[in-house]
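Engineer: output the structure for:
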Amino acid sequence: MTASEHDATTRDTTRLGWPAVHGLAYGGDYNPEQWPQDVREEDVALMRQAGVNLVSVGIFSWAMLEPREGEYDWGWLDDVLDRLHAQGVSAALATATASPPPWLTHRHPEILPQDADGTILWPGARQAYSVSSPVFREYALRMTRAIAERYAQHPALALWHVDNELGCHNAHDFSDDAAAAFRAWLQARYGTVEELNAAWGTAFWSQRYSSFEEVLPPRRAPMFVNPTQQLDFHRYSSDEFLAYFREMKAVLREVTPGVPVTTNFMCTTRSKTMDYFSWAAEMDVIATDHYTIADDDERHIELAFSADLTRGVAAGRPWMLMEHSTSAVNWQLHNRTKSPQEMLRDSLGHVARGADAVMFFQWRQSAAGAEKYHSAMVPHAGPDSDVFRATVRLGEALRALEPVQGSTVDAHVALVFDYEAWWASELDSHPRNDFSYPEEVMHLYRALWLAGMTVDVVHPSAELSGYRAIVVPSLYLVRDEHAQALADAAGAGASVLISFFSGIVDEHDAVRLGGYPGAFRELLGIRTEEFWPLQGAEFHALHGGGRGEFWAENTHLEGAAEVRTWAEGPLAGRPAVTRRPVGQGAAWYLGTRPDAETLQSLVGRVLDEAGVAAEAEAPEGVDVVRRHGEDGATYLFVLNHTAQDAVIGADGRELITGAEVAGDLTVRAGEVAVVAEGC
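Structural biologist: You can find the predicted model right below:
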């Protein structure tokens, strides 16, 4: 069984606990090698002022620590760690392997990754390595062991940070080393080439293989590459990076058995290369990076989704926000500045959804290099700046929120999310080749957010019995056991809402025959003859109000009842939205993408049927989430994303200000409040 064929509920019993940091962790990437000694000395004083207690050190420092092969310069890092410890700041010490040094790529150019068309990705940026290269792996493990042995007993060491954003820029490598590793992965997965031929459907286009040696990665070809080959290459790439992580972790565990190990994920709607659900069991603590998109007017909703996804990957346990930005980034078309209020809301928005650490890229804004215009906790302007004052204010807020540490988020609504379905649904040669899995996910998540729902974003293998409503956006690829689990949940009383382009293929990307939506036909009580994708911005009205956009289907009822039918167009009179009673619950189907208002109404009906209510009555644009402590304490987070003050019913003590709250809580425009209820 590969890492992709995982059970998300299985956990490694040898995992260590949270890093030894008092209270909520606060800090960021610290790159002292970029600065002279006097700046380093100022840094620790400013960290103390800001309340920083954890920094990531050494992420891109391989060339500084090993300037020539086998020659190490530890002095500067010794001094930095000593200085941090003296000021009460702990270190998430990196393996320094995120970019190989120039001497290594010069001596061993064979470690460089290649694109699908054979283009070599040269040094000069970062992550210029093929993770499948045995040569690179040998050097990376050697560097990891050297750092671990050097700092195993250092009192500042609280957490190991393996590499950095694994697979961010080099996820899909098509080199000869990758080809050999892909073949080995396929042989382990299928056993025989006959099984591979059956899974890949190689009878099509004369692709039958007589040995594994004939198989290549899906390099650039004259026409569409075999879709199952592409899908398996996604799986292999995620598994290969995970194997690399495991090797690094094994060295760290051997040398420092009591120090927790993690790496920073990218649990967002923009990162599809790694299947983080399959990685989760290997992490002592889940960590993620998140950046908002400046031109998204609802970026706070995408932030909420990404935080809920991270909590889902963490199986509900507290997690770390390893990177986000104090203000502008440098890699978008227009890099918009954040206000201090937005920086605070972004940070506490993650805490509201389970983060027990708030960290940034980076501590001090670089004076040179590709990220010199990426904001930091200490900006180019220095400490006499709005950004640093916001940094200090956030530190004060996080210290006040210390009682929240370790508490968790409870939800009665689940949204099912799957990286394999994402990969498969966005392959080429589909009914609509502008289909975007994250867009369909966010259409439904947005409706839940606007309804005030707390949502767990879960893998299809998750335990579903505790949820009253389960939303399944476009689960194009689904395994039999996961489809059955959704049917069982509906039968046991859940209201299950499934949207179009779901259940279509099995795990090999083979179409489930007999009519769509394949695996969900019986559950939903419908059968679709043909997809009827709408053209461009085309839409058609629905009976009962609203309209359907993007997608339509020629659907027949086989036990379900119509909720909405098409009022016009070639499918007029055909069902567009259906519902079927199932046991004690129900199964709903969206055979189109309803307009936002209609979708909100339909989702509201599903939630009402499920008996699920919002955490609190709140104006639109005000986010309310509750965390629960093991001692029965509850903490109500209220994030006001609007330009008007908001009043929320609450009782207790507001932790950031210390004010008592009795009945009504006023949260100023753009601000955040956290109430320890019942205090």
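Engineer: contacts and neighbour counts: CA atoms only from here.
Structural biologist: Noted.
Engineer: who touches His482 in this structure?
Structural biologist: Pro460, Ser461 (C-alpha atoms under 8 Å, 6 or more residues apart in numbering).
Engineer: mind redoing it with 10 Å?
Structural biologist: His482 makes contact with His459, Pro460, Ser461, Ala462, Asp488, Ala519 under the criterion C-alpha atoms under 10 Å, 6 or more residues apart in numbering.
Engineer: max pairwise distance over those residues: which two?
Structural biologist: Of all pairs drawn from the contacts of His482, the one with the longest distance (C-alpha to C-alpha) is Ala462 and Ala519, at 17.9 Å.
Engineer: so which of those two has more stuff around it?
Structural biologist: Set side by side, Ala462 and Ala519 show unequal neighbour counts under other C-alpha atoms under 10 Å, the larger going to Ala519 at 25 against 18.
Engineer: that one against Val478, yeah?
Structural biologist: Yes - here Ala519 reaches Val478: they are 7.5 Å apart, a contact under C-alpha atoms under 10 Å.
Engineer: which residues are common contacts for these two?
Structural biologist: Here Ala519 and Val478 have Gln484, Ser502, Gly503, Ile504, Val505, Asp506 as joint contacts, going by C-alpha under 10 Å, 6+ apart.
Engineer: give me the buried subset of those residues.
Structural biologist: Judged by neighbour count, with 16 or more other C-alpha atoms under 10 Å as the criterion, the buried members of these are Ser502, Gly503, Ile504, Val505, Asp506.
Engineer: in a markdown table: those, plus secondary structure and distance to Gly312.
Structural biologist: Conversion of those to a markdown table gives the following (DSSP: H, G, I helix; E, B strand; the rest coil; distance: C-alpha to C-alpha, whole Å):
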| residue | secondary structure | distance to Gly312 |
| --- | --- | --- |
| Ser502 | coil | 21 |
| Gly503 | coil | 22 |
| Ile504 | coil | 25 |
| Val505 | strand | 24 |
| Asp506 | coil | 24 |
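Engineer: any idea how far the residue nearest in space to the middle of the chain is from Glu323?
Structural biologist: Most central in the chain under C-alpha atoms, centre = their mean is Cys267, positioned 1.1 Å from the mean C-alpha point. Taking C-alpha to C-alpha, to the nearest Å as the criterion, Cys267 is separated from Glu323 by 11 Å.
Engineer: to compare against the first, here's the next sequence to fold:
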Amino acid sequence: MPTNWPVAGLGFGGDYNPEQWSPEVWDEDVRLMTEAGVNLVTLGVFSWGALEVADGVFEWTRQDRIIDLLHRNGISVDLATPTASPPLWLQAAHPEILPVNADMTQRHPGARDGWCANSATFRRYALRMTKALAERYAAHPAVVLWHVSNEIGGGNGRCYCDQSLAAFREWLRERYGSLDDLNRAWGTAFWGLYITGWDHVPAPRGNETHNPALMLDYDRFCSDSLLEHFRAERDVIREFTPTTPITTNFMVGPHQDVVDYPRWAEYVDIVANDHYTIPFDPLPAQDIAFSADRVRGMTPGRGPWLLMEHSVSAHAWHPVNRAKAPRELIRDSLGHIARGADGALFFQWRASLRGAEQFLQGIVPHAGPDSKIGREVRELGAVLGRLAEVRGSTVAQARVALLFDDEAGWAFSRGLKPHRGLDYGDEPRAWHRALWDRNVLVDVLPPEADLGTYDLVIVPTLFLVHDDSASRLAAVTRRGGVVVVTWMSGIVDHENAVRAGGHPAAFRELVGVRSEEFFPLPPGERGRLDSGAAFHSWSELMDVTDAEVIARYAEAPLTGRPAVTRRAAGSGAAYYVSCALAPESLDALVGKVLDDVDIEPSGGGAGLDVVRREKDGTTWVFALNHGAGERRLTVKGVELVTGETVDHELVIPGCEVRVVRERGA
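Structural biologist: Take a look at the predicted model:
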């Protein structure tokens, strides 16, 4: 697997779509890129219709000119296969490639992602396009990275067409081997839905109440189908360019998606992510931190990764799309760099005047380069140039891990549940926020990750767990670590079958409690514990079997019953939190847990995000001030953004970022 990084310093640039513009604009684009310090652009993501103008008829002149122009000006290319957006002539000739929704309505032509991952016809055309592209450009010196498709699964993740159903049945046959095993795993005795032939296996179509095991397996199948397509395109490229790294852009955030990204990560040469903050999110900086911490957690060796896309300012996909405040663009980009990215790229280079995303701002916005965005982009390019020495370093080892799993999220979110208004990502992000507020670094990991170096492991709403999860967490406590398990964890096994005997089932022995019943709260209702803590959304009727009670419910219907517990286990401890604590109450509990493992904050305090990257004995301290007021940090070294020498105390102005190459006392 190629491991060479595509550019000499930190990657800076973004998606470039010159087919939207006349050739005279291209020269201006390249001049502006050079002025801004751009060294890497993603080219060709949506260019299939411009390259293959009719079935088997290729037109390369425009792309040849653009790649040569970029190369002459020292700008490298991340060349994308354009298969995310099949051309209209292909959709007209083969409408069977279009995805089908769960209600069996077929998607119409005219939007991107108009393809089904299980369509043999689409696969044939997509691989032909990929081969033609690779044959032509594999040896071009400008192409330093290959980029398969775009945000795979983002708009077509689940297709319910007959082709997909046939492929699903074959996937199940390989997974289970026999109908007896499938019937057992799915519990088809309920409602008498025995499957007596592979051609009777349904897909979770329509609005019916489906078997949760069926829905979970369909989600797994869809992720595997998309991965198979990615690997097919990747393998075609690899035939022509065995040493150039190949990637695709993930979409990793605090919410599970159609794609099981941690299990995809081993198939890409460089892990790349797209991340867009949500307008009016009260803590966009923490959203960035969660996403970056999760991407880092799925990167081999916690090594560098690439921020393939984020926004310079307003984007276009929400009911209200807020522009970024002054300095937010720079702070957001460096927030990803601080947490392990070795590049910050945007979508897109020049804001479109036409098309669906015409109001998504670009590096060159509608107002032109003489604008807030233009000035801050040029400043960011200069800063990234001064931070080039950071490339190849890794984020300092975290002592805290937080487990997050796409499969658990699918099982949590789909089907009938005691509370159907909950989002799987909410509780993981709440715990991450409490640690982020205290400047405690967290690695967000899949459950199967190696936990051997972590002193504290948080297990928030990990609804689905495999049988070995409890023993792996028990190993953390045996060596003196602390594990925190929250409500709705360990409830079902890998087949989405409820674990009998009381909750949290898989972790019952580890935490020393047994919950009998769930008592979810309706929206807006709050409860109180005898510690003064407040909670919302969830509570449980629980007995202690071998644990100390930290807090009890103070109100009916659970008055006096245990709510938060701690069990001494090995030389460590295991907590159980049976309710969804309000932010201030969760913060107090996190403080107690951190004291248990003697973890100190990194020195920033709330509003000042401090993260360290390391390489070959050198440490770089990133200090991001998310507040309006000036902040101070004790550190010595050379500050790379301004060039000043820091002898003791670093001053970070409001809304600014400083990066210090640290020296010893």
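Engineer: just to revisit the earlier point, need the shared contacts of Ala519 and Val478 of structure 1 in TSV (columns: distance to Ala357 of structure 1).
Structural biologist: Converted to TSV, these look like this (distance: C-alpha to C-alpha, whole Å):
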residue	distance to Ala357 of structure 1
Gln484	37
Ser502	36
Gly503	37
Ile504	40
Val505	39
Asp506	38
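Engineer: let me know the closest of the residues you listed to Phe417 of structure 1.
Structural biologist: Proximity of these to Phe417 of structure 1 (C-alpha to C-alpha) peaks at Ser502, which lies at 11.8 Å.
Engineer: what do we get in structure 2 for the closest one?
Structural biologist: Aligned by TM-score structural alignment, Ser502 of structure 1 pairs with Ser489 of structure 2.
Engineer: list the buried ones in the strand or helix carrying Glu530 of structure 1?
Structural biologist: Glu530 of structure 1 is part of strand 526-531 when elements are defined by DSSP states H and E. Buried residues in strand 526-531 of structure 1, defined by neighbour count with 16+ other C-alpha under 10 Å: Ile526, Arg527, Thr528, Phe531.
Engineer: what range does that strand cover in structure 2?
Structural biologist: The counterpart of strand 526-531 of structure 1 in structure 2, counting by TM-score structural alignment, spans residues 513-518.
Engineer: that stretch vs structure 1, average offset?
Structural biologist: Average distance between stretch 513-518 of structure 2 and its aligned residues in structure 1, after superposition and using mean C-alpha distance after the TM-score superposition for structure 1, equals 0.7 Å.
Engineer: if we can go back for a sec, so for Cys267 and Glu323 of structure 1, which residues contact both of them?
Structural biologist: What both Cys267 of structure 1 and Glu323 touch, as defined by C-alpha under 10 Å, 6+ apart, is the set Ala287, Thr288, Asp289, His290.
Engineer: any idea how far Thr598 of structure 1 is from the third one?
Structural biologist: Between Asp289 of structure 1 and Thr598 of structure 1 the computed distance is 34 Å (C-alpha to C-alpha).
Engineer: who has more neighbours, those two?
Structural biologist: Residue environment comparison for Asp289 of structure 1 versus Thr598 gives the larger neighbour count to Asp289, 22 against 18, counting by other C-alpha under 10 Å.
Engineer: show me what the more buried one aligns to in structure 2.
Structural biologist: Using TM-score structural alignment, the partner of Asp289 of structure 1 in structure 2 is Asp274.
Engineer: ok, that match touching Ala341?
Structural biologist: No - between Asp274 of structure 2 and Ala341 there is no contact under C-alpha under 10 Å: 11.5 Å.
Engineer: give me the common contacts of the two.
Structural biologist: Both Asp274 of structure 2 and Ala341 are in contact with Leu306, Leu307, Met308, where contact means C-alpha under 10 Å, 6+ apart.
Engineer: turn the residues you listed into CSV, including secondary structure, neighbour count and distance to Val400 of structure 2.
Structural biologist: What follows is those, written out as CSV (DSSP: H, G, I helix; E, B strand; the rest coil; neighbours: other C-alpha atoms under 10 Å; distance: C-alpha to C-alpha, whole Å):
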residue, secondary structure, neighbour count, distance to Val400 of structure 2
Leu306, strand, 25, 23
Leu307, strand, 28, 23
Met308, strand, 30, 27
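Engineer: returning to that earlier point: got the contact list for the match of Ser502 of structure 1?
Structural biologist: Taking C-alpha under 10 Å, 6+ apart as the definition of contact, the neighbours of Ser489 of structure 2 are 408, 412, 459-465, 503-507, 576, 578.
Engineer: from Leu182 of structure 2, how far off is it?
Structural biologist: 25 Å.
Engineer: and for Phe290 of structure 2?
Structural biologist: Where Leu182 of structure 2 is concerned, Phe290 of structure 2 sits at a distance of 37 Å (C-alpha to C-alpha).
Engineer: okay, the two: which has more neighbours?
Structural biologist: Phe290 (25 against 21).
Engineer: quick check: the gap between the more buried one and Val638 of structure 2.
Structural biologist: Between Phe290 of structure 2 and Val638 of structure 2 the computed distance is 28 Å (C-alpha to C-alpha).
Engineer: also Arg514 of structure 2?
Structural biologist: When C-alpha to C-alpha is applied, the distance between Arg514 of structure 2 and Val638 of structure 2 equals 54 Å.
Engineer: checking Ala382 of structure 2 next. Helix, strand or coil?
Structural biologist: Assigned state for Ala382 of structure 2: helix (three-state reduction, DSSP: H, G, I helix; E, B strand; the rest coil).
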